[in-house]
Structures are given as structure tokens and as C-alpha cells.
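Trainee: This is the structure alone, sequence omitted:
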């Protein structure tokens, strides 16, 4: 689940379809839409849908953008020696700054493990944080998801999509996967075909 949420956050910067870059979190309405789209993965890290109500204000948006910038910086480090996403070339933090920013955000709310063991059931562990306002819980949850993903073996499968104009990162699901989604593969093949025919 951490990979899904970390990638979803990083993917709020995307190709806009016109050769530029779009930012899905460029205003409070965009953050609100994204929070509702990510309800399920956020539930594990933030503590329920009720946290999302009232989470979207300008300060929270700025805090989420800071976590995203740190996450994308460390994604760029993780895909080395390959190139980072084209959208990140001028906006990366230094790796120590990015690590510090994620750790600081993840620590906004102390958490503790809570064991649940129903009769005739299997024990499970959940993590519960102290009561805090929604924005802090959201920021801490997003940072924790990024930290968990970056510390997991899945980090080794992280790639920057090489398709023309794409600025997304993705986890390589199988050995032959080259792009984040099929439409990027189609765009790359068309671009190669065009280059071959115009080079003649």
C-alpha cells in the first residue's frame, strides 16, 4: 500500500497532453479531489476518511507539496543511474534535505502499535497516532508511506518513464515493462517510427 500511495503522490505531477506539465495539487480544489481519489490507500496511513474532511486548506496543500518534492527527489535518486523524470531536473532538493524533510513530516504525530486479537481470529497490528488536526495527520501519513516505500525492496523496481513528454515514476511490474502505462509505450513507438522516417 505504501508504494501505491507514494506513487500516487508523485504522479500528481504529470504530462498535460500539450507538451507541458500539469500539477494536480495546484490549488485547494485539486488537493480535495486527489484526497477523495486516494481514500483507500490514505485510510491506512491517515486513520480513516474522517481525517480527509477539513484537511484541504492552503497550509496543508503547501505541506503536501513539500512532502511530494522530497519524495520525487528521492525517487530521482532511486532510479540512478537512469535519468530522473524530466519534470524534476530543476526542482530537486539535495538527498539529505529530502530525507530530512520526509523524516520531519513523518514525525509530526507520534504513533504506537496496537494489537488486535479477536477470539477465533488472527492477531493484527495497527498503528495509532495521537489526536491531531487533519492536515498534520495527512502530511505525516503521506511522508510515512514514502519512507516505507523507499526503504522497501520495491524501491529497486522504481523507474522514470522514458516515453516522450511523460514525467511519471512507476514500479516495474514485470521484466519487459518499459513504460508507466500502455499509452506511453504507444507514444514512444510512434516517436521512434517518426524519427526513423524523417531521418531518411
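Mentor: Perfect, thanks for sending it. What you see is a predicted model; the values in this text were computed from it and never measured.

Trainee: okay, CA-based contacts and neighbour counts for the rest of this
Mentor: Fine.

Trainee: Can you spell out which helices and strands pack onto whichever helix in the chain runs longest?
Mentor: The helix spanning the most residues in the chain, taking DSSP state H as the definition, is helix 58-78. Packing partners of helix 58-78 (3 or more Cα pairs under 8 Å, 6 or more residues apart in numbering; DSSP states H and E): helix 2-10, helix 28-37, helix 95-106, helix 134-150, strand 158-160.

Trainee: How about residues contacting the one helix or strand residue 192 maps to?
Mentor: Assigned by DSSP states H and E, residue 192 belongs to helix 182-198. Outside helix 182-198, the residues that touch it by Cα atoms under 8 Å, 6 or more residues apart in numbering are 163-164, 166, 178-179.

Trainee: cool, stretch 9-17 as well?
Mentor: Contacts to stretch 9-17, defined as Cα under 8 Å, 6+ apart, come from residues 21-25, 68, 71-72, 87, 142, 165-169.

Trainee: okay, now the one to match up with it:
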């Protein structure tokens, strides 16, 4: 699981219509609550209660940049400079470090951050996207009607999951059979 892909995929296609799962600050808080275990910045319930329209706008802006960059890279095109800068600017807001402390003789590391919790958590998504794009691991699903992104874990991967891959293969098979039948061949 990657934060960038999870955020990008809050835009989904359902029954032919594109749905946005981040309409309100409460939607963003719920999403962050589901992915907080991926965040290096501690996202607790108190922090989630502070999510407002500014955080929603920031998350949606990052999501737009991630999707635009992934689409360009998947099409072997150079992403728009504005999208790259938007993502980089957001990633720069995630300063974090670890501090060493001791409980008696036991060393303990504590992650500290210089940004407000919500700003840091959202910026972390941007930092994840930067790393995925730079490594060539962010892909857009090639299945018709699908708008999801996926982790390109092998060079020939084209689909977000088995269901999209199966749907495309079944459609190809159906087209071959239909063309063979229309040409008068035995099916």
C-alpha cells in the first residue's frame, strides 16, 4: 500500500460514472483515519477532528497532481511543470526526524515533525508520489472505464487488478469470436 496511490484512487469509476470520495473535510478525515498506519507523522483522533476545508483543498490538489503526472508518465509524456511543482511544494512541507531518548537504559526513538499533523500527513502523500514517479512505479490502469492508479511492480503490468485484466481479455476474446463469426468462419 502506498499513500499516493491510495489518495489518487479516491477517484473511482462506478457503473460508468466517475465518483469522488473526497467531497468534504469529513471524507478526508475518514480516509486519513483508514491510512494513518502508513503515515510517519502520527495521526491521532484529535488531529483528525481538526481536518478542515484547507486540508481538503490541499489533499485534492495533491491528488490532481498525482493523477496528472501518472497519466503523463504512463503515456510516455513529460508531465506539466505546474503539476510537478505542485507535488514538490507539498512534499517540502513534511519535515520529520527521529529523536533518541532513553527509558532507563533502553533506547527509544520518537518521530518528531515540524509541520502541523494534518499538513505533515498530507505532505507525506506528496512525498510518496514523488518517490513512486521517480522510480517509475506509478501506473494508470489501461482497462476501458477504469480510472484507478496502481503500483507498477513489473514493466509489463497494464491493469490495476485482476478484474480489469480479466475484463479486457474477455472483451478481446469476444471480439475475436464475433469477427470470426461475421467472416463466416466456424466458431
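Mentor: Received the coordinates, thanks. The structure displayed is predicted, hence computed values, not measured ones.

Trainee: Residue 167 of structure 1 -> structure 2?
Mentor: Under the alignment (TM-score structural alignment), residue 167 of structure 1 pairs with residue 147 in structure 2.

Trainee: what's near enough to touch its match?
Mentor: Contacts of residue 147 of structure 2 were listed using Cα under 8 Å, 6+ apart, and they are 9, 11-13, 18, 140-141.

Trainee: just residue 88 of structure 2 next, same as before
Mentor: By Cα under 8 Å, 6+ apart, the neighbours of residue 88 of structure 2 are 126-127, 130.

Trainee: Residue 70 of structure 2 now?
Mentor: Applying Cα under 8 Å, 6+ apart to residue 70 of structure 2 gives the contacts 133, 138-140, 149.

Trainee: Now tabulate these in JSON lines and tack on distance to residue 174 of structure 2.
Mentor: Shown next, in JSON lines, are these (distance: Cα to Cα, whole Å):
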{"residue": "133", "distance to residue 174 of structure 2": "35"}
{"residue": "138", "distance to residue 174 of structure 2": "30"}
{"residue": "139", "distance to residue 174 of structure 2": "26"}
{"residue": "140", "distance to residue 174 of structure 2": "24"}
{"residue": "149", "distance to residue 174 of structure 2": "26"}
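
Trainee: Kindly indicate which of the residues you listed lies nearest residue 29 of structure 2.
Mentor: residue 149 (21.4 Å; Cα to Cα).

Trainee: Can you tell me how far the closest one is from residue 163 of structure 2?
Mentor: Distance from residue 149 of structure 2 to residue 163 of structure 2, counting by Cα to Cα, to the nearest Å: 14 Å.

Trainee: likewise residue 77 of structure 2?
Mentor: Applying Cα to Cα, the value for residue 77 of structure 2 to residue 163 of structure 2 is 27 Å.

Trainee: can you give me the offset of the helix holding residue 192 of structure 1 from its chain's centre?
Mentor: For helix 182-198 of structure 1, the separation from the chain centroid amounts to 27 Å (computed by Cα atoms, centre = their mean, to the nearest Å).

Trainee: Mean distance between that helix and structure 2 after superposition?
Mentor: Compared with structure 2 after the fit, helix 182-198 of structure 1 shows a mean deviation of 2.0 Å (mean Cα distance after the TM-score superposition for structure 1).

Trainee: Show me what counts as buried in that helix.
Mentor: By 16 or more other Cα atoms under 10 Å, the buried positions in helix 182-198 of structure 1 come out as 184-185, 188.

Trainee: sec struct for residue 112 of structure 1, please.
Mentor: Using DSSP: H, G, I helix; E, B strand; the rest coil, the structure places residue 112 of structure 1 in strand.

Trainee: I'd guessed it sits against residue 125; true?
Mentor: No: Residue 112 of structure 1 sits out of contact with residue 125 when judged by Cα atoms under 8 Å, with a separation of 9.8 Å.

Trainee: which residues touch the residue nearest the centre of structure 2?
Mentor: Computing the C-alpha centroid of structure 2 and ranking residues by Cα atoms, centre = their mean puts residue 5 first, at 1.9 Å. Going by Cα under 8 Å, 6+ apart, residue 5 of structure 2 touches 129, 138, 149-151.

Trainee: Which of these sits closest to residue 56 of structure 2?
Mentor: Nearest to residue 56 of structure 2 out of those is residue 129 (Cα to Cα; 17.5 Å).
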